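Peer 1: When you get a sec, could you give me coordinates for this:
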Amino acid sequence: MNVNEIKYLHLNLNNQAELLKLIKLYENVFEMESFPYPSDNYLVKLLKNENIIFVVAKYEKDIIGGLTAHELPSTYFEANEVYVYDLAVHPNFQKKGIGSRLIEELKNISCSKGDKEIFLQADVGDDAVDFYHKIGGVPENVIHFSFSCNKKG
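Peer 2: As a prediction, the model looks like this:
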């Protein structure tokens, strides 16, 4: 594989098939339990949302990497901050600059829209921590809390 043959796409409404392939990539890379995939209507809803950014790395017909980011309006300044919710590269294609290029593509998109900052989280001890250091990320010590919306009863 020649890395110059990889195409990087900012998904739009015409890319439902690519979005579904990205979701399947996440399932594989993150070793998630199988789950029912979102309906076509839901995929369209996601792609229509101007505050969600999907960027994929495509090699031939396969999605080999991608990210999902959400633009969040700031209370403190008149610009959005961008939270990278998911970033994954297929294991067979890691360490070839694809993850770095995905972040660069996101920076280009976000900065051209006037967004102020991009941020993400990584689990302590995860290989991704070294990757984020390498591409210029500045770590912050935070604790992540989760709250479920599932009702018990």
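
Peer 1: C-alpha only now, for contacts and for neighbours.
Peer 2: Fine.

Peer 1: ok, then the element right after the helix or strand residue 20 falls within?
Peer 2: Element membership for residue 20 (DSSP states H and E) is helix 16-29. Sequence-wise, the next helix or strand downstream of helix 16-29 (DSSP H and E) is helix 40-48.

Peer 1: who are the neighbours of the longest strand anywhere in the chain, in terms of helices and strands?
Peer 2: Assignment by DSSP state E gives strand 62-73 as the longest strand of the chain. The contact analysis (3 or more CA pairs under 8 Å, 6 or more residues apart in numbering; DSSP states H and E) places strand 62-73 against helix 16-29, strand 52-59, strand 80-89, helix 98-112.

Peer 1: quick one, what contacts residue 23?
Peer 2: Residues near residue 23 by CA atoms under 8 Å, 6 or more residues apart in numbering: none.

Peer 1: can you do 10 Å?
Peer 2: By CA atoms under 10 Å, 6 or more residues apart in numbering, the contact list for residue 23 reads 37-38, 63, 66-68, 86.

Peer 1: cool, residue 139 as well?
Peer 2: Contacts of residue 139 (CA under 10 Å, 6+ apart): 119-122, 129, 132-133.

Peer 1: Any buried residues in the longest strand of the chain, and which?
Peer 2: For strand 62-73, the neighbour count (16 or more other CA atoms under 10 Å) marks 63-71 as buried.

Peer 1: surely residue 30 meets residue 88?
Peer 2: Yes: assessed by CA atoms under 10 Å, residue 30 is found in contact with residue 88 at 8.0 Å.

Peer 1: What is the burial count for the closest residue to residue 106 other than its chain neighbours?
Peer 2: Closest residue in space to residue 106, ignoring its immediate chain neighbours: residue 55 at 7.1 Å, by CA to CA, 6 or more residues apart in numbering. Neighbours of residue 55 under the rule other CA atoms under 10 Å: 24.

Peer 1: this one as well, want them side by side:
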Amino acid sequence: MTGTAEFAVARLGPGDLPRFRAMNTLFGAAFDDRENYAANPPDDAYADALLARAETVLLVAEGEGKMVGALAAYVLPKFEQARSEVYIYDLAVAESCRRRGVATALIEALRRIAREIGAWMVYVQADTAPEDEPARALYGKLGTREEVLHFDIAP
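Peer 2: Coordinates of the predicted model:
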């Protein structure tokens, strides 16, 4: 892959199990969290059902015969108005392919999908650690920053 963005973005769907598995491998490597992304992968039936859901948006960027980036998002129907939001849950680019427009292309593909379904907003959360500064810079370039707190509540 060169700096001229020689990659293609595709949405995963039913039957894309090999690319689904490659996506999880990419996330595990990019986030240095192989345990959560690969230790207990979903079986094929679960993964195929997930791939078939319109509310699950899984995008991959592929170039030079390999996966170079991936984005996982969810369409969230709202209750206060008849509209939806799209939440970017994970976004990663292979280390060797960063700063080449892969993440921007993935987000732009998601924005097109959001417009097609009539979503009113796409949003993403970003960590505040120093190593996450490139992600925050990208999101700041594409959108408006809000200061929020995030809480994990065990079920």
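
Peer 1: Superpose the two chains and report the TM-score.
Peer 2: The pair, once superposed, lands on a TM-score of 0.91 when counted by TM-score structural alignment, normalised by the length of structure 1; 148 aligned residues with a CA RMSD of 1.3 Å.

Peer 1: Tell me which residue is most central in structure 1.
Peer 2: Structure 1 has residue 67 as the residue nearest its centroid, 2.0 Å off, counting by CA atoms, centre = their mean.

Peer 1: That one maps to what in structure 2?
Peer 2: Here residue 67 of structure 1 is matched to residue 71 in structure 2, going by TM-score structural alignment.

Peer 1: Equivalent analysis for residue 89 of structure 1, please.
Peer 2: Aligned by TM-score structural alignment, residue 89 of structure 1 pairs with residue 93 of structure 2.

Peer 1: try residue 54 of structure 1
Peer 2: In structure 2, residue 54 of structure 1 lands on residue 58 (TM-score structural alignment).

Peer 1: how near is that match to residue 144 of structure 2?
Peer 2: Using CA to CA, to the nearest Å, we find residue 58 of structure 2 at a distance of 23 Å from residue 144 of structure 2.

Peer 1: For those two, indicate the residue with more neighbours.
Peer 2: Neighbours per residue, other CA under 10 Å: of residue 58 of structure 2 and residue 144, the larger number sits with residue 58, 23 against 8.

Peer 1: Residue 98 of structure 1 - how many residues pack around it?
Peer 2: 22.

Peer 1: Contact partners for it?
Peer 2: Residue 98 of structure 1 neighbours (CA under 10 Å, 6+ apart): 3, 6, 8, 56-57, 64-66, 88-90, 104.

Peer 1: Return the residue of structure 2 aligned against it.
Peer 2: For residue 98 of structure 1, the aligned position in structure 2 is residue 102, judged by TM-score structural alignment.

Peer 1: do you know how far its match is from residue 49 of structure 2?
Peer 2: 27 Å.

Peer 1: just checking, residue 114 of structure 2 touches residue 56?
Peer 2: No: when contacts are counted by CA under 10 Å, residue 114 of structure 2 is not listed as touching residue 56 (11.8 Å).

Peer 1: so what sits against both of these two?
Peer 2: Taking CA under 10 Å, 6+ apart as the criterion, residue 114 of structure 2 and residue 56 both touch 75, 86.

Peer 1: what's the spacing between the match of residue 67 of structure 1 and residue 155 of structure 2?
Peer 2: Counting by CA to CA - residue 71 of structure 2 and residue 155 of structure 2 are separated by 26 Å.

Peer 1: Equivalent analysis for residue 46 of structure 2, please.
Peer 2: Using CA to CA, one gets 21 Å for the distance from residue 46 of structure 2 to residue 155 of structure 2.

Peer 1: In contact with residue 82 of structure 2: list those residues for me.
Peer 2: By CA under 10 Å, 6+ apart, the contact list for residue 82 of structure 2 reads residue 119.

Peer 1: circling back to that earlier point, please work out which of the helices and strands packed on strand 62-73 of structure 1 is packed deepest.
Peer 2: Ranked by mean neighbour count under mean count of other CA atoms under 10 Å, those are led by strand 52-59, which reaches a mean of 22.

Peer 1: and the angle for it with strand 62-73?
Peer 2: Calculated by axes from the mean of the first three to the mean of the last three CA atoms, to 10 degrees, strand 52-59 of structure 1 forms an angle of 160 degrees with strand 62-73.
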